[in-house]
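Enquirer: fold the following for me, if possible:
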Amino acid sequence: MATFEELRSIAMALPQTTQVEGDPLFLVAGKQFVWTWRERVHPKKTKVPRPEVLAVRVPDQQDKAALISSDPTVFFTESHYDGYPIVLVRLPQIGLPALTEVVQDSWRCVAPPELTGTA
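Expert: I've put the predicted structure just below:
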């Protein structure tokens, strides 16, 4: 079981990462790579933040499908993210090594090439 503090420690260790105050929303170069999932509970009302569920970027649809099929108790999606390389992660269900890997991979998806060493 991973905690918000562990998530924060992993994310903030990555170069040029910032956090939006009071929210698990992490940015690199102004682009979000980890954020709180907001669930549409009622069609005509504002989405409800679910801090125990994170949205993270993945490289592509194949990676998204592989994560979901690897452990659907941890990784899932919803119709809002259909067609997008974003997977939802249940924070209380994920182990620390897996959380570290998905956060680092998500950061690499949006970080400028000069930060990732691919420039």
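Enquirer: from now on I want contacts and neighbour counts done on CA atoms only, so please keep to that.
Expert: OK.
Enquirer: centre-most residue in the protein?
Expert: Per C-alpha atoms, centre = their mean, the C-alpha nearest to the average position across the chain is that of residue 56, at 2.1 Å.
Enquirer: following up with a second sequence; could you model it the same way so I can compare the two?
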Amino acid sequence: MADADDVRRLALALPQVVEIDSDGFDFRVADKGFVWSYPERRPGKPRTIRTDIAVLYVGDEAEKQALLLGEPETFFTTPGYDGLPLVMLRLTRVDAERLAELVTDAWRMRAPESVAAEVDDRFG
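Expert: All right, here's what the predicted structure looks like:
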């Protein structure tokens, strides 16, 4: 079972990652977000930062749909994310190894190619 501290540890271990000041967690590489806390919005209520849910960059709609359809208990989306290559991940539904794979994959898709090439395959 993963949590926000696991996300923080994994993200900060990757090259050229910057943590953006926020009420939860927010990580970028080359000024591009790859994992951050889910800003839950409910009608008529202020936004709530959910650190038990991570928003992950997944690259494209095909990957997004594969995750949503393949593991609906782990991944979900909301209408506000329609058309965007992002999924929400319930952190309590993944272990540290799977989280490492997901965070590293999101980072690789956003990092400059020269930086991504420097990373070894320790996360899969």
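Enquirer: picking that back up, off-centre distance for the stretch of helix or strand the residue nearest to the centre of the first structure belongs to?
Expert: Secondary structure from DSSP states H and E places residue 56 of the first structure in strand 48-57. Strand 48-57 of the first structure sits 7 Å away from the centroid of its parent chain (C-alpha atoms, centre = their mean, to the nearest Å).
Enquirer: and the helices in the first structure?
Expert: 4-12, 61-70, 96-110, 113-116 (DSSP state H).
Enquirer: what residue in the first structure is the furthest from its centre?
Expert: Residue of the first structure lying farthest from the centroid, by C-alpha atoms, centre = their mean: residue 44 (25.8 Å).
Enquirer: residues in contact with residue 104 of the first structure?
Expert: Contact analysis of residue 104 of the first structure by C-alpha atoms under 8 Å, 6 or more residues apart in numbering lists 10, 11, 14.
Enquirer: most surrounded residue in those residues?
Expert: Highest neighbour count within the contacts of residue 104 of the first structure, by other C-alpha atoms under 10 Å: residue 11, with 27 neighbours.
Enquirer: for it, give its distance to residue 5 of the first structure.
Expert: The gap separating residue 11 of the first structure from residue 5 of the first structure is 10 Å, by C-alpha to C-alpha, to the nearest Å.
Enquirer: now residue 78 of the first structure
Expert: Taking C-alpha to C-alpha, one finds residue 78 of the first structure at 26 Å from residue 5 of the first structure.
Enquirer: and the strand holding residue 56 of the first structure, what does it pack against?
Expert: strand 31-39, strand 86-90, helix 96-110 (3 or more C-alpha pairs under 8 Å, 6 or more residues apart in numbering; DSSP states H and E).
Enquirer: deepest of the ones you listed, which one?
Expert: strand 86-90 (a mean of 24; mean count of other C-alpha atoms under 10 Å).
Enquirer: so that strand versus strand 31-39, what angle?
Expert: Orientation check (axes from the mean of the first three to the mean of the last three C-alpha atoms, to 10 degrees): strand 86-90 of the first structure against strand 31-39 gives 60 degrees.
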